[in-house]
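Peer 1: Mind looking at a prediction? Sequence and model below.
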Amino acid sequence: MTVPEDRCRLVLIVPDIADMDEQAKMVADALRGGDVASVIIPQYGLDDGTFQKHAEKLVPVVQAAGAAALIAGDSRVAGRAKADGLHITGNLAEFTEAVEKFVPKLIVGGGSATDRHNALEIGELRPDYIFFGKLDGDIKPEAHPKNVALGEWWASMIEIPCIVMGGTDPKSALEVALSGAEFVALRTAVFADPATAPSIVAEVNALLDEKAPRFED
């Protein structure tokens, strides 16, 4: 059994489900499947008040499983829900403000880096991680080749960890891991069928244990 930290780890993105209890149960079940580094909780189309309720329900579930709960959306929601961090999807100004205001109290990362220049601008802010892809960008079975390429380039030269968005096929996690990225994010691949979410998390971890490259200390 390998220590998960020495290879690419899984990040889950909470699916867009209006029923709060159902959403929390799905996440709790998935987390029982095995190692998950963090869970990103997007706002989707919810107003701040409703999102607040969702976040307050989800954050303790995520933290109880030993993962970091990251709010993608309103920083006030992150504070009130006692989340571990903020996932920023906005522009550089928004990112800069979040880093200045919340690091090191909260984990701050994210980005909408679509090319190397964007990525390096974000990197200069020294966030806790950078994210390649969109939170709902899992539209094909495989990870988007551009994001995998960016992850490979970044991981080969920059200390700040990166998360690369995977595809709808759980096996896309390995494709991301082979790029050298520290984390792979999955959403539909895990949550398309709630009943199989725990077994898919277990399967992805087994695949990464077996085939993902190991990081040097």
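Peer 2: Cool, the structure landed.

Peer 1: From now on I want contacts and neighbour counts done on CA atoms only, so please keep to that.
Peer 2: OK.

Peer 1: Longest helix of the chain, counting residues only.
Peer 2: Ranked by residue count under DSSP state H, the longest helix found in the chain is helix 48-64.

Peer 1: Buried residues, that one. List them.
Peer 2: Under the neighbour-count criterion of 16 or more other Cα atoms under 10 Å, helix 48-64 has 51-52, 54-62 buried.

Peer 1: any chance you could map the helices in the protein?
Peer 2: Going by DSSP H, the chain shows helices at 20-31, 48-64, 75-80, 92-102, 116-123, 145-157, 172-177, 188-191, 197-211.

Peer 1: Put together a markdown table for those helices, with distance to residue 39 on each row.
Peer 2: Formatted as a markdown table, the helices of the chain follow (distance: least, Cα to Cα, whole Å):
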| stretch | distance to residue 39 |
| --- | --- |
| helix 20-31 | 9 |
| helix 48-64 | 7 |
| helix 75-80 | 13 |
| helix 92-102 | 19 |
| helix 116-123 | 21 |
| helix 145-157 | 19 |
| helix 172-177 | 15 |
| helix 188-191 | 12 |
| helix 197-211 | 13 |
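
Peer 1: Quick one, which of the ones you listed gets closest to residue 109.
Peer 2: Of all the helices of the chain, it is helix 92-102 that lies closest to residue 109, at 8.1 Å by Cα to Cα.

Peer 1: Mind giving me the packing neighbours of that closest one?
Peer 2: Judged by 3 or more Cα pairs under 8 Å, 6 or more residues apart in numbering; DSSP states H and E, helix 92-102 is in contact with strand 85-88, strand 107-110, helix 116-123.

Peer 1: Pasting the second one now:
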Amino acid sequence: MADTEQPQLYLISPPDFDLSGFAETLGRVLDGAEVACVRLALASHDEGEIARAADTLRDVCHQRDVAIVIDNHILLAERHGLDGVHLTDGARSVRKARKQLGPDAIVGSYCGTSRHDGMTAGESGADYVSFGPVGASSLAAGETAEIEIFDWWSQMIELPVVAEGGMTPELIAQLRPVTDFFGIGTEIWAEDDPAAGLAALLSP
């Protein structure tokens, strides 16, 4: 990615939320910032709950021309008219998701700190890979994706890359030249005003 380009925003839902309240909050955040994609990342295993969230947040996003993907649920992505799926098992399910969802769907792959998984995901048909966490986060036990992996990726690989997990203003400043997307979630949702929290996080 050229240093002159600014990374796009990729918002990640909380793992648990009150649907009506979060839908309103998400709408306000989307109205206040230019967001490329939203990821529904519920921790729940209740398919009905996930389906209701998918329908509600799809409408919030699509009314604003923002894409929405869902963690791992290939069938729900297809059934509820979402734009694609974000896979959390590295490259293992990319081919399956691409085959089932077709060439136009978004298929993303979370690869932790593994360049090898990232390259394999790209070769298997992923539209983007994400590495993380870049800072203190519950995403991984102590291991973080260092700036070097993004620097290397941006120079060697054309596939877009997302930096996520434990974002701080300092990390965002360091990552600006070497990532395509900032994946931002729990960093802002606990704020009284998540839209203001997002603006503060992105402040130079």
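Peer 2: Perfect, thanks for sending it. If you're wondering where the values come from, they're calculated on a predicted model, not measured in any experiment.

Peer 1: Superposed, what's their TM-score?
Peer 2: With the length set by TM-score structural alignment, normalised by the length of the second structure, the two chains reach a TM-score of 0.84; 198 aligned residues with a Cα RMSD of 2.6 Å.

Peer 1: quick revisit: of the helices and strands packed on helix 92-102 of the first structure, which approaches residue 145 of the first structure most closely?
Peer 2: Checking these against residue 145 of the first structure by Cα to Cα gives helix 116-123 as the closest, at 14.2 Å.

Peer 1: Mean per-residue distance, that closest one versus the second structure.
Peer 2: Aligned to the second structure and superposed, helix 116-123 of the first structure gives a mean residue distance of 1.7 Å (mean Cα distance after the TM-score superposition for the first structure).

Peer 1: what's the spacing between that helix and its chain's center?
Peer 2: The gap between where helix 116-123 of the first structure is centred and where its chain is centred comes out at 19 Å by Cα atoms, centre = their mean, to the nearest Å.

Peer 1: Next, the buried residues of that helix.
Peer 2: In helix 116-123 of the first structure, counting by 16+ other Cα under 10 Å, buried: 119, 122-123.

Peer 1: Ok, stretch 194-204 of the second structure next?
Peer 2: Neighbour count says stretch 194-204 of the second structure has 194-195, 197-198, 201-202 buried, by 16+ other Cα under 10 Å.

Peer 1: from the residues you listed, which is closest to residue 150 of the second structure?
Peer 2: Among these, residue 202 lies closest to residue 150 of the second structure (Cα to Cα), at 18.4 Å.

Peer 1: ok so, going back, export the helices and strands packed on helix 92-102 of the first structure to TSV and append columns for distance to residue 71 of the first structure.
Peer 2: Shown next, in TSV, are these (distance: least, Cα to Cα, whole Å):
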stretch	distance to residue 71 of the first structure
strand 85-88	5
strand 107-110	10
helix 116-123	18
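
Peer 1: and residue 110 of the second structure, how many neighbours?
Peer 2: Residue 110 of the second structure has 25 neighbours, counted by other Cα atoms under 10 Å.

Peer 1: Is it correct that it is in contact with residue 85?
Peer 2: No. Counting by Cα atoms under 8 Å, residue 110 of the second structure does not reach residue 85; the two are 10.9 Å apart.

Peer 1: on that earlier part again, name the surrounding residues that touch the longest helix of the first structure.
Peer 2: By Cα atoms under 8 Å, 6 or more residues apart in numbering, the surrounding residues in contact with helix 48-64 of the first structure are 20-21, 24, 27-28, 31, 38-39, 41, 43, 68-69, 71, 74, 77-78, 80-83.

Peer 1: go again using 6 Å as the cut-off
Peer 2: Helix 48-64 of the first structure has contacts (Cα atoms under 6 Å, 6 or more residues apart in numbering) with 20, 24, 69, 77, 81, 83.

Peer 1: mean shift of it relative to the second structure?
Peer 2: Helix 48-64 of the first structure sits 1.1 Å off on average (mean Cα distance after the TM-score superposition for the first structure).
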